[in-house]
Every structure is written in C-alpha cells, then in structure tokens.
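Participant: Sequence and predicted structure are below.
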Amino acid sequence: MRTQRPERFVIEGGVSLSGEIRPAGNKNAALPALAATLLTDERVVLHNVPRIRDVETMLALLDDLGVEIEWLGEHDLALTARSVRKCALDPTLGREIRASILLAGPLLARCGEVELPPPGGDVIGRRRVDTHFLSLHALGASVEANHLRYILKAPKGLWGSDIFQDEASVTATENAIMAAVTARGRTVLNNAASEPHVQDLCHLLNALGARIEGIGSNRLVIEGVERLHGGEYTIGPDNIEVGSFIGLAAATGSELLIRGAAPEQHRMTRLAFGRLGVSWDVRGEDIWVPGQQQLEVCNEADGSIPKIDDGPWPAFPADLVSIAVVLATQARGTILIHEKMYESRLYFVDKLIAMGARIIACDPHRVVVNGPARLHGEEMESPDIRAGMALVIAALCADGTSIIRNIRQIDRGYERLEERLQAVGARIWREPL
C-alpha cells in the first residue's frame, strides 16, 4: 500500500515513447467483484485485481466487516466472508470512495440491513444515489436517508420484482443485481447499465451459482437462488486505461503496443478518437498505435464543427472525455467536446489553458478546443482520477518540466503509473512533497 504522505509527479515532456504496455485489471469491475464476495460464506479467488488505492480502501472496508483476505500473488486475491460481524460501514473509509455504496446490496442480502455513510470519490458533479435506493426498495428494503447516513432494512428478506430504473446507472445496476441474486423469486431489471464491468460482475456471480440472463443487454432477468458458492474469476482489462494509453500514444506521436487490450470494447472510442485523426490496428487481443500520426479534426459533411460526446454504454465513455480534451489540443482544427453526464468534469481545462491550450469553456458541460497548441510545462494539481491522467498526458506533450500534485487521486485508478510509463521511455518520477 502506498504511504499516506503527499507526493507529486515530476514530468519532463517532449520525449517520444515506444514499446509495449499492458492495462491493469478493470478498476470498475474489481470493486463490485470484491463487494460480491459478501454474498457467499465460501472462498472466492479473484485474478487480475489491480493494486490501486480504491481497491485498498474497499479491502479495508471488507476487513472491517470480518472478511478474510489473502493475497496469493501480485494480482491474485482470495476472500472468504465466513461470517459478517457487523452491518455498518466504517464512516471514514466509506467516505473515501464512491464504490462504498456497492456494499449496500450485498450486505442487505446477507444481513437484512446495512448502514453506510454518503459515498465519496471524485468531485466531478452531482452523482445521485436515488436510483440505488429505488431499486433496493422495489426488492423489499426500507430506506432511511439523511446527509449523515443511509440505513436500509429488509427484516423479512428480499423479494424479486419488476424494476425499471430511472437512469442506466452502473453502480445502481450492480447493487440491484447483487441484491436480487439471492432474493426470492424472479427479478427483471429494465434500463440496466450494460458496461463491460457490469457484464464482468454478472459473469462472476453466475460462476458462483447465480442465474442471470440477458448479460450485455439493458434487460436482465435474475432468478433468485437460495445461496451462492465459492469459485474463481479473472477480471478483464481496464477499458479506460486502454483508452488512456491510446490517447497518450497519439498525443505524444509515439508508437505503442497495448497488450491484452480487448479491442472489441473500443469500437466507439475508435470512432470518437477518429474524429481527431487517430488510428490504430488490431492485432488479435492487442492494439498497435503507430507513431507520428498527423492529427487533424475531421469536419462534418455539412461543414459544421464536429463533436465528441459521452453517454451510457456502448457510447463513448465519460471517463475518457478528459483524455479526448487533451488529445484535441494536439489536433489541427476545431472540435466541440460535450460532457453530458458530469457538470464538473471539464473544470480541469483551466490547467490546460495555463499550459498554452486554446480552449473556450462554453458552460460546465461543453468546451471548444482549437488545435494544435504548443504546450509548456506547468505546476498543477490533479482534481480527480481521469483529469489527473489527462494532465499526465498533457505534461508528456509539453515543452519543459511539469509538476503534478495530489497524485493520490491518480493512484486511486492507475496502478504504478509512473513505473509503467518509464518502461516505455517517459521521463516521469514520483517524489515526496
């Protein structure tokens, strides 16, 4: 585990990278998978678990609940929830990560009640929890909520239901799935999120004895079973990390081979980045990004300014919007980038403007980027995980030296980032403040 002392990245830009890089396990698949181990009292072994801060925090929460945790290797983990000694989350740990709310469904199913604080995580805009509670209430839980804590109870157990979610929320979908797999009867979950990490959770639960159909669609049918058993599961590659590395290679004019990239998950990213002139080749399960690409915005057929926007799967992922903004600063032409989901995610562009980027902030959701811009090194602070990675890419594009503080945020989602980037030639170092 990383130390708690403040650290920073020192980055010397203007260096072309080359070589091979492999994505870590999917952060957004690992966190619900860890939560799901509460649903059985038998041993569950997870492979390809990323060693990142958010995983460390989730493991600390599970340890506090009484789960036995054993690292079998660098990325292999065994968890046994033989008994759960309490149903209330540690409030300090719970407020550290957004994913703490993923423990609501499993604890409700296992213990019949759960008490948790409002979740933490990135400050990228208003992030509702109502959809979680509406779905869990539909399964039979009572909900008491205020600004200090949430208390959910189902003393008579959970019952299958026909649920239509008011939004295709990823974590609300995952909570509903985990609560429903051992509920009595059938649950039909409509307007369900279908991202790769939601599919990973469903496949894991089925491996443990659950009965989930419709995986990958927006309608899941879940037949409740009496109990789940133990098992093994391998978490897939992090699609956001793959997209980040594609953006890194293209923005710096570097040739990179991204191993084990699951290319089928990046068809919309190919279209979105393609509007900036980015191309890559698929080689089996790998993605090869050629060096020295001439990035240029592809105008619309009617001559209007093209746009990149995000949305629920299979649309362009919201977590890659920050990467797209930096990439656009290196492409010739003008493009509108519309972040539909989170109204504070684009606030980091003031740091890019300070580096020399030509960006017009239209409103909290939209920016217009005019490129290419010659960036220069700056001292700045990482506001969240994805903006932090975007700033690392910008610093590697820039002339001179950049310093990025608050890299604890980056560590929440990217494993040993500086070491892996050093391996492909980046001049980046971690230093104590």
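Facilitator: Here it is on my side, so go on. Numbers count the residues shown, from 1 in each chain.
Participant: Please count neighbours and contacts with C-alpha atoms only from this point.
Facilitator: Will do.
Participant: hang on, isn't L17 packed against S254?
Facilitator: Yes: at 5.0 Å, L17 and S254 qualify as touching, with contact defined as CA atoms under 8 Å.
Participant: Just the element for the nearest residue to I215 once chain neighbours are set aside, please.
Facilitator: On the basis of CA to CA, 6 or more residues apart in numbering, the spatially nearest residue to I215 that is not a chain neighbour turns out to be Q199, at 5.9 Å. Assigned by DSSP states H and E, Q199 falls within helix 196-207.
Participant: which residues make contact with that helix from outside it?
Facilitator: Applying CA atoms under 8 Å, 6 or more residues apart in numbering, the contact partners of helix 196-207 are 26, 28-29, 32-33, 36, 170, 173-174, 177, 211-212, 215-216, 231-233, 235-236, 265.
Participant: Could you identify the buried members of these?
Facilitator: Buried members of the contacts of helix 196-207, counted by 16 or more other CA atoms under 10 Å: 26, 28-29, 32-33, 36, 170, 173-174, 177, 211-212, 215-216, 231, 233, 235-236, 265.
Participant: In strands only, show me those residues.
Facilitator: 211-212, 231, 233 (DSSP state E).
Participant: Of these, which is the nearest to L375?
Facilitator: Y233 (43.4 Å; CA to CA).
Participant: Please identify the helix or strand for S402.
Facilitator: S402 belongs to strand 401-405, assigned by DSSP H and E.
Participant: On the C-terminal side of that strand, identify the next helix or strand.
Facilitator: Downstream of strand 401-405 (by DSSP H and E), the next one is helix 408-411.
Participant: Pull the contacting residues for the most centrally placed residue in the chain.
Facilitator: Centre of the chain computed as the mean C-alpha position; nearest residue by CA atoms, centre = their mean is N28, 4.5 Å away. Neighbour list for N28: 197, 238 [criterion: CA under 8 Å, 6+ apart].
Participant: got it, and G371?
Facilitator: 328-334, 357-358.
Participant: which of those has the most neighbours?
Facilitator: Ranked by the number of neighbours (other CA atoms under 10 Å), these place A328 first, at 32 neighbours.
Participant: How far off centre is the helix or strand where that one lies?
Facilitator: Counting by DSSP H and E, the element that carries A328 is helix 321-329. Distance of helix 321-329 from its chain centroid, counting by CA atoms, centre = their mean, to the nearest Å, is 17 Å.
Participant: alright, now check it against this:
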Amino acid sequence: MFVVKQSNNLKGQITVSGSKNASLPIISANAIINNQIKLENKPKIDDVNVLEKIISLSKNKKELDLSIPEAKKIRSSILLIPYGLINYGKVKFESAGGCNIGKRSTSTFDDALIQAGVQINEGKYKEYTKQNKPNKKIILKEFSVTATESLLTYIAFLEDVDYEVNIKQIAIEPHVINLIDFLKNIGTDIKINHDHSLTIKPQKLKIKNKSFKIIGDYIEAGTFFAIGATVPNSQIQIKGCNVDELYSIFSMADEIGINYKLIDNETIIVDSYNIENYKNIKIQTTIFPGFPTDLQSIFAVLLTQINGINKIHETLFEGRFTYLAELENLGAKVEILNPHQVIIIGKTKLKGGYVSTTDLRGGGAMLLAGIIAQGTTYITEEKIILRGYELIQEKLKNLGVDINRK
C-alpha cells in the first residue's frame, strides 16, 4: 500500500527511466540470439523481471510453454511467441495477463502470424507452430502495437526467406521504432514508409554494435509533466526523454494554458503557476503521434482541477475508465456517457481516502490524485504501479512528495 499525503510546492529534477513498452519486445528479440547484445537503460520494473524469468524457465524445453503461472501475470508474455517459434518451433499459449482495461482480442495478432506462415490450433490451449514462409504482402487488421512488434521480430529471424515482405497498417509508436532500430542493429533490412507500412527482409545475423540503448519512457515523462502541471506551486525539470515524442501533450498543454519550456531535445521544465487560468478541454486518445491512451487517466486528474466541463474520448479501449470510480471516491465529479466517453466537471477539491490501483496507468492517476488531495490517500494494489514505474516512490520523494509504502 502507498500512503500519500497532500504535498504542494514540488521542486526538483527527475530523469525518465528506460521505456517499459520498448524494453519488453526488445528483451524478447534479444533472447532469440541468447542475449548477445547488452541492453542499456533497461528499467528495473516488475514486468521486465517476470518476462526474463519466463525466458529462463523455458531453457532446455521442447516447446515454449506460455501457460505457466508467470506468463499469465503480464500481457507482454505474448511477445515471447516469436522467440518460441524461432527457437523451438512451437508455442503453447493460454492467455495474457496484465492490466484490467477491457477485453483485448488477439485476433489481429493471430491473423498477422497466420499471414506470416504460422499455424494456430485452438483447444484447451492455443498452439502456434512454425509452418510456412510468410506472404510477400501482409495487411494488419488494425494499427496494433503488439501485432506489429511480434510480426517484425518473427520475420527478422527467419533463415529461409530471401525476399522482401511488405507489411501494411503498422503501428509507429516510439517503442515500435526502438525495436526496429534493434532489429536493424542485428542486420535486418527494414525500410519504413510514410503511410504506416514497411518492407522487411531477413538477413544473416550481423551484429553492428554489441550494446543497444532502450529509449526513455515517454509515458513516464508524460506522467511527471501532468504532476508538474497539476500540483499547486510546483516546478519540475524532466530529463532523459525525447521531446519529439511528446508533441501531442504539448499541443494539449498549449490549449489548457500550462507553462512549460523545452530546454533541449531531452529536457522539459513544467510548472503549475498558471493553474488558476487553465481552460477546459477535450482529450481524445488515438494512435501515435496522437495523444496516448496510457496517459488519459493521469491527465483526467488534472482535469478535475480545471473549471467547467472537460471531456475525454477514449478511442482505443472500452475498459479504460475503471479508475474513475476510485477518483470519485476522492470527490471527483464524473459522468460516464458510454464506454468511450466521459465528462469531468471541475474545479473539485479532492479529499484523501482509500483507493485501489485498477491498472498500471490508473495507478499513476491515483498517485497524482493522492498528492493533491486534502489529507491522506491510501493506494492499495501498489504492485501494479511497480510493474511499469521504476523507483517511483524515490522519484516522488525527491520532488518533495510525502509518500511511503506499507
């Protein structure tokens, strides 16, 4: 349990950790070549620890078994299917765990692998088997990050493919691009086009650099941006991010009236000195480079401190509003219109109480709510937060937040 007391006047600097969403597919790809590349900036978070444990447990097996309890703890276990197909030829998979943000179908993921020549049999478990060569043209059913990452990883390591594969409707989030850079580093020929498509041609393994750096976590950067913009009389310097990945946040900040300054390509200063003049807004999540779905819950807390009616349109997930019930427990005024749209009415003085962590980013929202709520806030299921935020307690303490874990 995190115990957070109201904490104003936050000051200081935080350095963003390595990206959770980039590290997981890159770790999975690196496992295929027995971790020959040293990964720099890998975050020390629970999801990474669990994924690496699953890989360790798979050694000396005839197939990759993703029906084990560890694989059900994290959604990213599905990213190990290419590893299992390349190294073992067969994968047994039951279900992906992770955050409760609504049902996430694997149909796009499965369809992508089928087009890549993988056979899938359904029974008590799903069985993925390496079967045929991939189609020369593969069209994803939607802009799926997981499907894009897994498809690229699988094709990159195929040894019997001597032609280019053209893939349409790929996701281009920063963590996807980081994976592509990793695959290029081992010799894969990949060319990205401007229409969400790319061509990929496997090449004989040829490692260019023995080390590879995982990008800074732009979701963590966005989280601290929201903290700096929301907590009264605060100013935070955020380092270690790529500002080019955050322009949807800057656009929203300009509309609201948030003060921020770009110091260089990796450094931002944000403050809350203009909070009394913030203007209400509509936030709409979408695929990159639009506003990220992973940040809408955290910025929803900011919206509780803006006068008038604020709107959120969540276009990607139907279960992403579960955190709002917890926010209401602290006094937020919320009206859910449908599974994709919500109204937040401000300005509201939040009051401390007991809340639960419904999902990773919802946990980030509860931390921010606890910081600005009067009194003390008790956040249960804090392990979910630790799945994706490295040293979050220490970073908040260094800024002046009164936070402890019991």
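Facilitator: Right, received. Where do you want to start? The structure displayed is predicted, hence computed values, not measured ones.
Participant: Once they're superposed, tell me the TM-score.
Facilitator: Once superposed, chain against chain, the TM-score is 0.94 (TM-score structural alignment, normalised by the length of the second structure); 400 aligned residues with a CA RMSD of 1.8 Å.
Participant: Take the contacts of helix 196-207 of the first structure and keep only those in helices.
Facilitator: Judged by DSSP state H, the subset of the contacts of helix 196-207 of the first structure located in helices is 28-29, 32-33, 36, 170, 173-174, 177.
Participant: wait, which of the residues you listed is closest to D363 of the first structure?
Facilitator: V170 (25.7 Å).
Participant: residue in the second structure matching the closest one?
Facilitator: Aligned by TM-score structural alignment, V170 of the first structure pairs with V145 of the second structure.
Participant: who touches its match in this structure?
Facilitator: Per CA under 8 Å, 6+ apart, neighbours of V145 of the second structure: 170-173, 176.
Participant: mind redoing it with 6 Å?
Facilitator: By CA atoms under 6 Å, 6 or more residues apart in numbering, the residues touching V145 of the second structure are A171.
Participant: Report the separation between it and T108 of the second structure.
Facilitator: Taking CA to CA, to the nearest Å as the measure, V145 of the second structure falls 10 Å from T108 of the second structure.
Participant: Between those two, which contacts overlap?
Facilitator: Joint contacts of V145 of the second structure and T108 (CA under 6 Å, 6+ apart) do not exist.
Participant: And stretch 335-342 of the second structure, end to end?
Facilitator: Stretch 335-342 of the second structure: ends 6 Å apart by CA to CA.
Participant: Let me fix that, I meant to ask about stretch 62-70 of the first structure.
Facilitator: Start-to-end, stretch 62-70 of the first structure (CA to CA) is 12 Å.
Participant: now stretch 116-127 of the first structure
Facilitator: Start-to-end, stretch 116-127 of the first structure (CA to CA) is 16 Å.
Participant: Map the residue nearest to the centre of the first structure onto the second structure.
Facilitator: Checking TM-score structural alignment: N28 of the first structure goes with N21.
Participant: likewise A88 of the first structure?
Facilitator: Using TM-score structural alignment, A88 of the first structure sits opposite D65 in the second structure.
Participant: Now do the contacts for the equivalent of G236 of the first structure over in the second structure.
Facilitator: Mapped onto the second structure by TM-score structural alignment, G236 of the first structure lines up with I215. Neighbour list for I215 of the second structure: 18-19 [criterion: CA under 6 Å, 6+ apart].
Participant: Apply 7 Å and report the result again.
Facilitator: I215 of the second structure makes contacts with 18-19, 178, as judged by CA atoms under 7 Å, 6 or more residues apart in numbering.
Participant: Distance of the closest residue in space to I21 of the first structure that isn't next to it in sequence relative to S279 of the first structure?
Facilitator: Counting by CA to CA, 6+ apart, I21 of the first structure lies nearest to I258, which is 5.1 Å off, once chain neighbours are set aside. Separation of I258 of the first structure from S279 of the first structure (CA to CA) stands at 14 Å.
Participant: got it, and E42 of the first structure?
Facilitator: From E42 of the first structure to S279 of the first structure the distance is 46 Å (CA to CA).
Participant: what do you get for I212 of the first structure?
Facilitator: I212 of the first structure is 37 Å from S279 of the first structure, by CA to CA.
Participant: same deal with P372 of the first structure?
Facilitator: Taken as CA to CA, the span from P372 of the first structure to S279 of the first structure is 17 Å.
Participant: Also I52 of the first structure?
Facilitator: Separation of I52 of the first structure from S279 of the first structure (CA to CA) stands at 30 Å.
Participant: Next, work out how far apart the counterpart of A426 of the first structure in the second structure and Q393 of the second structure are.
Facilitator: Alignment note (TM-score structural alignment): A426 of the first structure maps to V401 of the second structure. Between V401 of the second structure and Q393 of the second structure the distance, using CA to CA, works out to 9 Å.
Participant: neighbours of the nearest residue to A88 of the first structure once chain neighbours are set aside, just the number please.
Facilitator: Spatially, and ignoring its direct neighbours in sequence, A88 of the first structure is nearest to E115 (4.4 Å; CA to CA, 6+ apart). Using other CA under 10 Å, E115 of the first structure has 21 neighbouring residues.
Participant: How about I372 of the second structure?
Facilitator: Neighbours around I372 of the second structure, by other CA under 10 Å: 27.
Participant: Identify the residue of the first structure aligned to it.
Facilitator: So I372 of the second structure corresponds to C397, using TM-score structural alignment.
Participant: re the thing from before, just tell me the aligned range of the following helix or strand past the helix holding A328 of the first structure in the second structure.
Facilitator: Proceeding N to C from helix 321-329 of the first structure, the next assigned helix or strand is strand 333-338, under DSSP H and E. Mapping strand 333-338 of the first structure onto the second structure (TM-score structural alignment) gives residues 308-313.
Participant: Quick one: average offset of the matching stretch versus the first structure, please.
Facilitator: In the superposition with the first structure, the average deviation recorded for stretch 308-313 of the second structure is 1.2 Å (mean CA distance after the TM-score superposition for the first structure).
Participant: Right, I'll call it a day here.
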